[in-house]
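In: Attaching a predicted model along with its sequence, questions to come.
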Amino acid sequence: MAEHAPLRLDPLSRRWALLAGAACLLPLLLQLPTALALTIGLSALAVAGLSWRQPLPGLLRLLLALALVGVVLALSKFSVGRDTGCALLAAMIAIKPAETFGLRDARSLLGFALFAPFATFLLDQGPLSLTLGLAAALLALAALQRLAELESGDVARAPSLRQRFVGIGRLLAIGLPLTLTAFWLFPRLGTPLWGIPERTLARTGLSDRMSPGDWIDLLGDDRPALRARFYGATPRPEQLYWRGPVMWDFDGHTWTQPRWQPGFPAAAVEPGAARWDYEIELEPSDRHQLVALDLLLAAPAESQLGPDHNLQATRVLSAITRWRMQSSPPLRYQPRLPRELREYALQLPPGYNPRTLALARQWRHDAGPLGDAAIVTRALDWVRRDFAYTLETPLLGRHSVDEFLFDQQAGFCEHFSSAFVVLMRGAGIPARVVTGYTGGYRNPIGGYWLVRRSDAHAWAEVWLRGRGWTRVDPTAAVAPERIYDTLADRAPGAEGLLGGLGSARSLVDVGDWLRRGWNDFVLGFDANRQQRLLRPLGIDRLDGAALSALFATIAALALLWMVWLSSRNERERDPVLRAWHALGRRYRRLGLAREPHEPAGAWASRVGQTRPDLADALHKLSQRFSDWRYAGAQPGGRAAHALVKALRAHRPSSNRPHAPPRGSAQDSYQGERR
């Protein structure tokens, strides 16, 4: 028996398939690193252009696939992770159009492409990703509908674009109750049963290493790092130092964070009078590092506080998390420094920065053995007098601190904090580098503080007798007139929009406030919040069994709803039939319902015997419906549309016409006849 030849795509059907595939690919590309996204996106455009009229040769397709996979693995440094897997999926979708000319190939393309929006949520769960994913799903369903019409040979009677998307929207609305039920009531686990691979390409953010010049990309990244809401007292902007990694080890070029032995207690702190109670919403970083307002009083649940008050989460922060904390500016922070920690905070690598060490020894000689505070003040005065702040800095050599202090005398926070700590250690003052964020922008709409990655900052801590560890920010000592090409105003949108016709800052405020609401009500809906879902109804908490039973009950009702709507829509798919049945329901309310076996004309005649005032209009409508329903060639287009409008417009009145009063002329006439 001869096999049927594969059904080829017509040009319009192929365009539908390629458009839907591109829409599915777009949200995934937006979450990949720029180099990967550009490589895959340009490859997809090139493949679509080269194969626009005919398939590419098989050997060429194979070479393209191998080359694109090799580029993806090379840019991923041959590491396996979430982003690598997502990039390989995107690469396969990008080259699939090279052979998409048949019906089966088009369905394969759409089937694989629909994995891309779902893969996007492994990298980002924001509202933009969801919106683009929903749009891609709509286009894919529309394309699949077009392919079904092509297979059935019904392309000539294909619905309009509006009708196509209205029908798909109805299908999605049918499944919406079950979707919401699953989101709100499906039992959630505190931790997943399986692990999601980590990302192989690190995000920009705070790290356990710091070298001069490494933060250029970070300082130019305006994406949110955290949002903070204060309950009660709010610190002044100059008190907003968000403490992150603390660097002790220096090899002459790079500062690194030590790995403390487990169980090493946090240093003693005597808090000040001020107390700050706040909640941090931390953006995902794919690290364990947390930040807290300087200084944290106690570690929140699922986190650990190091000896230097470096806060670490017990799990990788691959999603948005919330942390309730309390901090206070310290009066004294570790006023008694153990000998081993003192020696640790004075270590310097031999053979580096001889000019800095010579100057430090001279200052120590001038200040005497108890002149630590005087040396700190002298260093800050030097910065204020001779140094400038700029992002345009050349790479430093072996003696990086010497070059910065005596030759360059210009840089940003990495340079200032590193050089200051080396100078202090050379003078015999225990010191260390602290990194984190400083400041922030208060969103007036939501009343919370937004801290961006570009707010990253590094400062110093020195140990002074009687006070303990004391924060010193040498970057802040730079004279205002010597601050040059900075990132300008960190508050977004300060320049205005459209020549002053609108406030870009207000638009950004609204956008970030909406994103925070999304994080709160969607991404933040975890197992604990699910357990408290029915508290407004007087149910304090649902255990797992009760929640499962409630989910099963509501899901069953939602499924019944879906089945009923689907069967109803199947029976009444045609708009003329729907309008005709709706007309019958209106007459049913008058007690004049049409019997299932009754033809339209017979029904109109029967109604006319009871309600002569309705006979003429109903007879004309039933005649038009019968002609449409049973004629050899059913009228379509405008004729069907006009019939639907006429059926919908006919509204039978429940008021019967008044009968003539007894004794009238007509009664006399009837009596004479009798």
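Out: Perfect, I can see it now. Numbering: from 1, shown residues only.

In: When you work out contacts or count neighbours from here on, use the C-alpha atoms and nothing else.
Out: OK.

In: immediately after the helix ranked longest in the chain, which helix or strand?
Out: Criterion DSSP state H: the longest helix present in the chain is helix 544-571. Of the helices and strands lying after helix 544-571 in sequence (DSSP states H and E), the nearest is helix 575-588.

In: structure B:
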Amino acid sequence: MAELRLPFAAGRRAGDDARAPEGLPPSARRATLLAGASCLLPLLLQLPPSIAALITAVGVGIGLLSWRRPLPSALRLLLVLGLVGAVLVLAGFSLGRDTGCALLAAMFALKPSETYTLRDARSLIGFALFGPFATFLLDQGPWSLVLGLAAVVLALATLQRLAEYESRPDPARAAEPALSPGQRLLSIGRLIAIGLPLALAVFWLFPRLSSPLWGIPDRALARPGLSDSMRPGEMVELLNDETVTLRARFRGAAPPTSQMYWRGPVLWNFDGREWTRSRWIQGLPAAPMRAAGNGWDYELEVEPTDTRDFVALDLPRAAPPGARLTLDHNLYTRRPLSTLTRWQLHSAPPASYEPQLRDTLRRMALSLPEGYNPRTLALAQRWRAEAGADDAAIVRRAMAMIRGEFAYTLATPLLGRHSVDEFLFDHKAGYCEHFSSAFVVLMRGAGVPARVVTGYAGGYYNPVGNYWLVRRSDAHAWAEVWLRGRGWVRVDPTAAVAPERIYDTLADRQPGAGGLFGGIAAATPLFNLSDWLRRGWNDFVLGFDASRQQRMLQPFGVDRLDNHKLVLLFVLFASVAGIWMVWLSSRGERERDPVVRAWRALGRRYRRLGLERQPHEPALAWAGRVAQARPDLGESLLRLSQHFSDWRYAGNGPGRREARALRNELVRALRAHRPGPSGERR
């Protein structure tokens, strides 16, 4: 890797070719490993916990074992093979962005075992800088940016320290930092300021692609979220996840919370244990629906899920551009939702929804596997015999039974083969998966077409930003039954459970009631503010796509920027940024040194005497020339020149404190030396 030259102490000998010591002092090695760990941290936070814990444990263990002596080559080879194999096993041998990033992190965890020289340290830092950049392949949130920037600053500061170490041939002084932490941060800040204008020009003006880059693989490990299948008892992990999944802002009045059902995948097929969606109906046009009222217009901000499904308020009237509406009114996108997306939608409650049910769909909505849940089927058949042809009466009877005899809880036992029988007749307690699954099986057994709908229920209103927040813990499953004359009707058996008999409610997971805010309800305003700031980040940075880029100059009267105009603007601002970079770089480190500035100012003061120092002229040669022309000035100038030369080019310069004191003394002496035109000093 190319050597990165950074500013270092003013005591460095210009053109000194002395070799730096080969071995790293313990302080320099600790700084190198700390910088590497900081670069790896944001990436580890985006990996599955099991993989991140394994890589962390291996990295710490190798760092301790190899601190005093290198590990044998055979052992290192075994560690490489073992760690790579373990990561692939934990990833399920699925290849994608996250698996590739996990392998990158695993390889870096092994680097401390071969970090003993200056070259090794630079190699480790150069490799570690891939960590923050790989993080943005998995997450583009503000915390990833903050951690990534902090890691880059620490890595650059470490490289700067390694450059100082290389410049000092004396091992006794090599380990002593030449710059204070504040000076080092200021120096790194100057380096960042050189490239920042060009980076901003690229972000705002470089023409963006309207579609993802070809060749970038999808994520292999799915994010937690809604699935296209449901097995009762497996949603409990999702119900305890407070991660935000979407934000909704309504234009006008919002529906009551009791009507906030966010519709996701619809599940038709049941094999006795698991519910799955029917793939073949995804290509059919949306079923007819007649709205009851004007409905609601809203903007949906959907967090990445790496799936093609996203939810909408029940029921969406039409699909927005880039998505399509399936037969059962599930929204399906053309590309995986791997980044933050925004959608303009309109939904309305149905007055009638698919009032005519075709025979194929009716058979699907009545299908049950043989040999499962005999007690449930016997109860359903008895209800059918007592109700006659009145399907609505069977629905009411089931809801009355659930309302009077059942309770809601997340602490449910593992169900066996006849899961619905065990839930309805033995346990009589569970959560939405159990209620919706048992209800649909009961309805199908009684001859009432029914299906399971998954999605989210409710939401949290953030008064700071005037929008609704839906988290993964709001995941929900309900039922739809088909009734003659009305079509599909939503029935939520979970909501029928008496509130006083619910053991675990979603209210227990209100912001501020637990998790990050430690159970302090007074922290809810902090949650509101932090999520509002996150939404602003999404809008200002992550939501800046090709469409918004083309419209960004509308406030200045430019309706739309095509790619040609964007390229011209980019070239203009990039040129200005390039001039800025050249100007700052050309000044060099010497221009910022107060001693050198004062020394050059002294040379310019002799211009009035015709004795100005030439750029190529060494300090002592210039002082000798002045002494020949003006003996009255020569003695003091020779002394100052010798003082300056010793300070600037001495092989073993003073430490940081001594250098600062000497620098201040020399600056005062140089500023006090002012030659007049008649020869006197004043």
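Out: It's in. Owing to the predicted nature of the structure, the values given are computational and were not obtained by experimental measurement.

In: How alike are these chains, TM-score-wise?
Out: Scored against TM-score structural alignment, normalised by the length of structure 1, the superposed chains reach a TM-score of 0.87; 629 aligned residues with a C-alpha RMSD of 3.2 Å.

In: List the buried residues of the longest helix of structure 1.
Out: Neighbour-count burial for helix 544-571 of structure 1, counted by 16 or more other C-alpha atoms under 10 Å, picks out 547, 550-552, 554-555, 558, 561-562, 565.

In: And the strands in the stretch 301-450 of structure 2, which stretches?
Out: With DSSP state E, counting those that start in this stretch as the criterion, the stretch 301-450 of structure 2 has strands at 309-310, 312-313, 323-325, 331-333, 341-347, 350-353, 407-408, 429-430, 450-457.

In: Which one of those strands lies nearest to residue 184 of structure 2?
Out: Among those, the nearest to residue 184 of structure 2 by C-alpha to C-alpha is strand 341-347 (40.1 Å).

In: and the closest one, what other elements does it pack with?
Out: Here strand 341-347 of structure 2 touches strand 296-302, strand 312-313, going by 3 or more C-alpha pairs under 8 Å, 6 or more residues apart in numbering; DSSP states H and E.

In: helices or strands up against the last one?
Out: In this case it means strand 312-313 of structure 2. strand 261-267, strand 341-347.

In: angle of the last one against strand 296-302?
Out: In other words, strand 341-347 of structure 2. 160 degrees (axes from the mean of the first three to the mean of the last three C-alpha atoms, to 10 degrees).

In: now strand 341-347 of structure 2: which residue numbers in structure 1?
Out: On structure 1, the counterpart of strand 341-347 of structure 2 by TM-score structural alignment is residues 321-327.

In: in the superposition, what's the average offset of that stretch relative to structure 2?
Out: Once the two models are superposed, stretch 321-327 of structure 1 sits on average 0.5 Å from its counterpart in structure 2 (mean C-alpha distance after the TM-score superposition for structure 1).

In: got a list of contacts for that stretch?
Out: With C-alpha atoms under 8 Å, 6 or more residues apart in numbering as the test, stretch 321-327 of structure 1 has contacts from 275-284, 292-300, 524.

In: Buried among the residues you listed? Make that a ChimeraX selection.
Out: Buried subset of those, written as a ChimeraX selection, criterion 16+ other C-alpha under 10 Å:
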select :275,276,277,278,279,280,281,282,283,284,292,293,294,295,296,297,299,524
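
In: who wins for proximity to residue 522 of structure 2 among the helices and strands packed on strand 312-313 of structure 2?
Out: strand 261-267 (28.4 Å).

In: contacts for that closest one?
Out: 226-229, 275-278, 309-315, 328, 330-331, 451-458.
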